[in-house]
Each structure stands twice: as C-alpha cells, then as structure tokens.
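[1] coords please:
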Amino acid sequence: MESNFGIYIHIPFCKQKCFYCDFPSFAGRERLIDSYLAELSREMELTALKYGQDGKMAPYTVYIGGGTPSLLDTAQLARLFSAANEHIRFDQVAEFTIEANPGTLTKDKLRLMKASGVNRISIGVQSFDDNCLKKIGRIHRAGDAIECIKLAQSLGFYNISLDLMYGLPGQNMDTLKQSIEQAIALQVQHISVYGLQLEDGTVFARQQAMGKLQLPTDELVENMYDYIAATLPAGGYNRYEISNYALSGYESKHNSLYWQDVPYLGFGAGAHAYWQVNRYENPTNIDAYMAMVRRGEILSNIEEKVDEKAHMEEFCFLGLRMTKGIDKEKFRETFNKDIYAVFGDGIKEMLDKGFLQEKDGALSLTTIGMKYGNIVFGAFITGE
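    Prediction:
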C-alpha cells in the first residue's frame, strides 16, 4: 500500500445540532460512544489487514472530523487515539488533524491530543459575534473561542485552523469584519470561510420553507464575499482554494488530497472513501454502521462506480477549486488524452468570458471566475 492516500475518521456525536448542518451527526446519542469506538477500531483493523502492510495502514494524512470529536471525554479520546495507533503507522503521517468545538475543548483534552501526535487543530468558530452564534445554534460564545485558541497556542499547537461563515442570519458587514479581523489578530495559520448554504433537512431549511428565516440580501452577501477575498490575502493569508486561506506552508495537506484526485479511506458512520477508482459510503445511521462492521463488511457499499467520463469531470471540478488549477500535463498522464480534446469548447467559452485563465501549464479560475465557480464547473460536463 502506498502512503499517498489520506484517512478520514468520523465521530458523529454532537452536543447540539447546528441549524445549518446536514452532516451525519447526532445530538443526544452519547450512550453509544463506547460501542461506536469499538466498532470503529474493528473497521480500521479489518481494512488494515486487507489493504495495509504488516497489518497497518501507512497514510500521508489523518483527519478526525465530525460531528464533534472534542465532545468525547478524555478516556474516550484516549481510546480513539489508541485504536488509531494500533492500525495506522504514524511515522509517515505528515499531518494529523482533529476538529474541535470551543464549547467542548478543555486543557486536558488538548494535552492528550498533543501527546497523541495531533499536529493540527481545526476549530469550528463560525463567527466571533455572540448574536450570530446564537442564531445558528452554536453552543459556544465568542469569548470561549478566543480563550480556546489562545490555550491551544500556549500548549504548543502551531498549526491551528479556524472555520468562519458568512451570509448568516443576523450578520451584517460590521459583524463579519469583526470576525475576520479577530481571526487575523489571533495569528492562526489557516482560515476557512464558507458561505451559508441551505441544505435539505436542516433547521434553517424548515425555517426558510415557513418564511421565518431572515438572511442578508444577495447584494450584502456578495459584498461580504468581496471583503473576505480582499482582506485575508492582505493579512498574509494566501488563498489556495475557493474557501480556504493559509499562511505560506500551512495549506491543509489532507483536504488538498481531495482536490488533487488522491485516494482516501473513510472510517465511521457516514464516512466516504475513494479507493481503487470507486466511491464508497458507510451507513449514516450509527446502529446500521455498527451492524455492518460486526458483519465484517468494509468498503462494501459502492456509492458510485467512477467511469472515465465521471473521473475526468471530477478531476477538473476538484482541480479548479484550487487556485493553481488543473495541471494539463497531469490530466494527459491520468487519462492519456489532451484536456482540449475533451473539454475544448467549454474551456474556450470560459477563457473568452474571463472566468478561466491559462498559465504555467495549468487552467485556473480568475478572480471573477472564483466568484462564479459553478458556472465554470458546468463547462466541464461532457454530456453523453
């Protein structure tokens, strides 16, 4: 097994479900955590025995996400790290990330993370405005987030990422600016900023259907986008992907695998894998997931068989998310075809409109193209 792949481990437990969230996560199911951790370890063991070397997997990156991994108590976190170490060779892991919520992160948990080899923490802040946080269902307040980040820095974490959001209910330009300025002032290494998307099945989607969700106007959301895209680079954070900014050298290695057509394994309820040119997904339901593992099934539920057409399209969609764009030579090496022979008409149209640019052997989004990325992505759908 090559080490050029990533591992994602999903912890589907939350103290409270955020109003915008459609991820596979569940509040009030803490009684299942210990059983879940046992099956999670078993799933990793079965996969390592089948695809690993000497019974262990040797990935390039490991990412523990959720849900809220920091909801686990210290004993449960210790079990999680022990299981990971039992089935993963960490000597080749370049980046080991864990997500955390300021409302559930403690000094003891941070110390355990540090001692267990975690070298990157991704903290879900979303906003530094208490009114916004309350309106989106977050359990923490701005002061908690600031205290949490400073505590992590004091304990020797030098690769910290913050998640922020814009276009939120109750958010205006002043509160957005306050959040961006606070993130920069905290001198974290990485900042992700996502526009609110109304997803089916969420509290916000139900509120919208009832006419009870008051959102910023489209014009204000566009102004927020422009402010973010100008301010973070001015503060030293290079934009390397549509929603991600980092100090030089601190780009997310794990997430970059997703955008560069690199395989990854996923463990846990609702986790996805991209392995041997197929996409797999585990059951989202926690009980169904645990039953699957007890049956000894791994990489069994094929979400999508990735044929060449789908592979080429996805290669381009994901590549365009990154500012460096689609490497034309890598496309040729992967598919034994020239990218213009497949997508030439769409590429020419996007170049003419100024949404796409060609330089340094790559096709990449322009500044305006970044803003309207979905239009450009549509040019890389080939039809039948």
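[2] Going by C-alpha atoms from here, please, whenever you check contacts or count neighbours.
    Noted.
[3] Can you give me the buried ones in the strand or helix carrying Met224?
    Taking DSSP states H and E as the definition, one finds Met224 inside helix 218-234. For helix 218-234, burial by neighbour count (16 or more other Cα atoms under 10 Å) applies to Val221, Glu222, Met224, Tyr225, Ile228, Ala229, Leu232.
[4] got it, and stretch 200-214?
    Buried-residue list, stretch 200-214, by 16+ other Cα under 10 Å: Thr202, Val203, Phe204, Ala205, Arg206.
[5] for comparison, sequence B:
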Amino acid sequence: MDPYVQYMYSYPHKTAYRPLEGISLRDYAGQLEGKGHGLYIHVPFCQGKCGYCNLFSVTGQDPDAMGRYLDAVERQGRQYQEILKPYRTEFSEFTIGGGTPLLLPMGQLERMFGVVRDCFVLEDGAEIGIETAPNQTERRKLEFLKGAGVFRVSMGIQSFIDEELRALRRGHRASRAREALELLMSVGFGCVNVDFIYGIPGQTVDSLQESLREAIGFGVDEIFLYPLYVKHGAALVREGVVPDPDYAYRQYQEMSGYLRSEGFRQDSMRRFVREQRKENGHRAPGCREEGQRDTGKKGTGIRRRFAECGFGTSLALGCGGRSYVGRLHFCTPYAVTQEGCLKQLRRFEATEDFSAVQHGILLSEEEQKRRYVIRHLLIRPGIALGRYEELFGAPVCSDFPVLEKWIGEGWLRTEEDSQTAGGMRPGDGQKPEGSQEFLALTEEGMGLSDYLGPMLASAKIQRKMKEWEAVYEPRGGFVPGEPEKL
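    Presented below is the predicted three-dimensional model:
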C-alpha cells in the first residue's frame, strides 16, 4: 500500500475541469448572498520554481509585468463588484496566496489591498491571511500587513537544513529562514504558520525532527507537515527523483507523534496546532480551523460552520485561483510549467468579460455529496452523522459502504464531538446535552488520508483525471497547453 496517492485538499481536482460554454457567474451569484463567504487572490509570481512545485506560478517577471497583472485583477474585481451588488455580499475570510505574494513591490501590495477595499465588503472581524517565503519577508511589508488587518501569515520554510533545501531546489538558505521567521514572530500576527516537507532525498528522521524543534522554539502557532510529492511537471520529475513512500511514512509516524508530544493538536494529516498559545497583548488566542470559519457567536462558531464546509462558497480573483459558487467550480485551466502558466496568464490579462465562466465543472448532486464527505472526513472532528442524514436523507455508511470497511480496518471510528457540546473531549465518559456523534479518522487512518481520500472520488471524476493525464503525462510530466483538446 502506497500511503501517498493524492492530496485531496479539494474535490474534484482541477484536472477534472473542462471548457464550459454559456455559463455566466451572474446566474450563480445568488449563492454568494449575505455573509460567510471566502475571498481569494492568487499572486502567481515567484523568485524561482522549486523542484517539487506543481502550483500555478511564473518566474522572471518585472514590476511592469506585475502591474499589468494587477490591472486585470482590478478589472475583474470591479466586474464582480457589480455582479454581487444586489446580494449584499460580505466576506468572512480573505486570503492571498501564490506564488509568493510578498514578491510584489510595496506600492503594488498596497494597491492590491486597495482594490479589495474598494470592490468588496469584509465582515467585521474577517480573518485575513497571506503567504510568504523567507527571501521576501521584509519588516516594512510585514508592518503594512499588520496595519491592514492581516491575522494569519504562512511561511514556506520546508527545512532548516541547507542540504535538504538544495535537494528541493529551494531559493533560500536555512540562515535566511531563521532570520525571516524571527522577524515574522516579532511583528505580532495573530497566527503564524510554517510549512515543512518530509520524504526529502537525504533527509533523516533526526534531521526532520531538528527542523521541527527549531520551529517550535520560535513559538509558531501552526505547523503544516507535507509529504514530498514529485509529479505533474515538477522539475524533480525531469531529474528522475523518486520519493520513498515507506520511509516517508515512517517519518510521518514518528514526527506526528513528536508534535503531539510537544503540545500540538493534530487536526488533519498535515495540520498541527499549538494547544497553548501565548497571550501577550499582541497574539490572538487562537488560529482558524482548516476550511472553517468562526461566526463569533457562542456555541455556533467554528465547529458549526465546519459542518457545512462541504458547501463553502469562495470567490477567487487572479489567474490560478479557484472559485466555489454553489455547484459551480471554476478557474483558469490547470498549468504548471513556465510556458503553460505564462500562456494562461496572458489570456487572463486579455480577458474583457470576467462574468463568462470558461473553464470548470458543474457538480451533480452525487458529486456534491462526495465533496461533502471528503471535505469533512479528512479533517477533525469528522462527519457529523446526524447532520449528514439530515442533508442527504440517508446514513453516510449507506451511501458509502466502504466506510464500514474502514471502520473494520481501524481507520475510522465514531466519537462524540470534542467541542460543540461544552468543550467535552472524547473519552470524558458522559454525553452532554446537544452533543453530536461524529465519524472520524483514527490516528492510523489520519496518516493514510492520501490513500483513503482518493477512493471516495467517483468513477466519472477518476476517468476525467486519467483522460487529462493521458494527454499531458507522456510529455515528460505534463506540459499544459490546450486543455480544450479534452
């Protein structure tokens, strides 16, 4: 068994998207009525392409090129503003990802936030997050972000060992990562997350633990621990690098246990959250849950919203970000290589009518059900059994018999929710009024998330993904060019 089949951070995968005709955002904008939605801006610019990267990003772009991109983002934002006006849309989350957003010059960073303020309404207390990289982490930009209301900053460090960084083709040295993280912590954001990778060629359990120990010593709030995937057009594919899944799984088992022993709560295969956070007047007492929002009302906050995250709505600006608007999911065609990403970038910049949805998927009721299960099962606290039956009219194990098998294998179990009912934790020995029963991954099952999750994809979606791979994989790790061929 290979524990590392696919990272199911969303469903369906972009390779299952296809060209669409006659679809307008205006026809689905009612799904964005009122409060509780997510807003995302994709900034595709990077200093260099890391060896494992299969994200939408481009390198070698000067400030003028970045300015042209922001021109298109602003045009898109103003068109979306007009579309959403009748629905009084307010966003509870605003995230800027990439790429490396802080590669933008200071003036363009300010401009991007200005576009958001001019075009959209953020709820009071909306959580704002942004990604950064060590080489682009500067005090002036961080202080601007803090003043602009940014709560969560995520930095991709990957390792504190120079040899491991070189193996990943990262563009920074370990010393620079330490300097950047120290600077980031000093500014006082509400939540600081750092990313690390395991399964790196030459990495040992001890060297991985040393990197994590350093991060813990800085006082970070969250650690995302990612397995090394080498696929989909990444440079390491062309270099013939093949990760060892058995050794990577051993690293995961030891390091997930280590992080839990150091006071981190494990919410998913990748996400570890410090249980006791510093409260020194500068740092907020908590970080958001993965894929969840807090309404701010006692007893109806993060955990209640979590029960609906399979239906979450999010609107993306820029080239490379995904929008989820009801059953309509859309984005620019999937691209990874410099050539493919630049081609899509130029198309985006030339777009005049952003209301026309040209590439995506309309989810059937069956696919929406699968998305709901995948989105809940792989993240704590799991699937609320009563809520699932209320939504879909049948027990989840009746709709997905494979879950019974997983229970028998020891990968799933039922348990009481740890927080919805007065903060009770599983095993407290009593069932408080209003508690919910959840189907949740066991410790072993959580470590197999990338093996179990893909099994829940429908045959139709799997077929579309294989069709895509058949066109692009033979080119030496897919070079996206003309997805409309499919």
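[6] Need the TM-score between these chains.
    Overlay of the two chains. TM-score (TM-score structural alignment, normalised by the length of the first structure): 0.91; 375 aligned residues with a Cα RMSD of 2.1 Å.
[7] picking that back up, what's the spacing between the helix holding Met224 of the first structure and its chain's center?
    Its chain's average C-alpha position is 21 Å from that of helix 218-234 of the first structure, according to Cα atoms, centre = their mean, to the nearest Å.
[8] Same question for stretch 128-143 of the first structure.
    Stretch 128-143 of the first structure has its average C-alpha position 21 Å from the chain's average C-alpha position, going by Cα atoms, centre = their mean.
[9] so where in the second structure does that stretch end up aligned?
    Mapping stretch 128-143 of the first structure onto the second structure (TM-score structural alignment) gives residues 160-175.
[10] buried set for the matching stretch?
    160-161, 163-165, 167-174.
[11] so of those residues, which ones are in helices?
    Glu163, Glu164, Leu165, Ala167, Ala174 (DSSP state H).
[12] Now do the same for Leu122 of the second structure: its match in the first structure.
    Per TM-score structural alignment, Leu122 of the second structure is aligned with Phe90.
[13] my guess is that match meets Ala58, correct?
    Yes - judged on Cα atoms under 8 Å, Phe90 of the first structure makes contact with Ala58 at a distance of 7.0 Å.
[14] ok, the two, which is more surrounded?
    Neighbour tally, Phe90 of the first structure and Ala58, criterion other Cα atoms under 10 Å: the higher count belongs to Ala58, 25 against 20.
[15] check contacts around that one.
    Met1, Glu2, Ser3, Gly52, Ile88, Arg89, Phe90, Gln92, Val93 (Cα atoms under 8 Å, 6 or more residues apart in numbering).
[16] Swap in 10 Å and give it another go.
    Going by Cα atoms under 10 Å, 6 or more residues apart in numbering, Ala58 of the first structure touches 1-7, 48, 51-52, 87-93.
[17] can you tell me which residue in the second structure aligns to Gln187 of the first structure?
    Counting by TM-score structural alignment, the partner of Gln187 of the first structure is Gly219.
[18] And its match, how far from Glu182 of the second structure?
    Distance, Gly219 of the second structure to Glu182 of the second structure, using Cα to Cα, to the nearest Å: 10 Å.
[19] go on, Ser256 of the second structure?
    Taking Cα to Cα as the measure, Ser256 of the second structure falls 24 Å from Glu182 of the second structure.
[20] in the first structure, which residue is closest to the centre?
    Closest residue to the average C-alpha location of the first structure: Asn255 at 6.2 Å, with Cα atoms, centre = their mean.
[21] which position in the second structure aligns with that residue?
    Asn255 of the first structure maps onto Gly291 in the second structure, by TM-score structural alignment.
[22] Look up the closest residue to its match, ignoring the ones flanking it.
    Residue nearest to Gly291 of the second structure in three dimensions, not counting chain neighbours: Cys309, with 6.6 Å by Cα to Cα, 6 or more residues apart in numbering.
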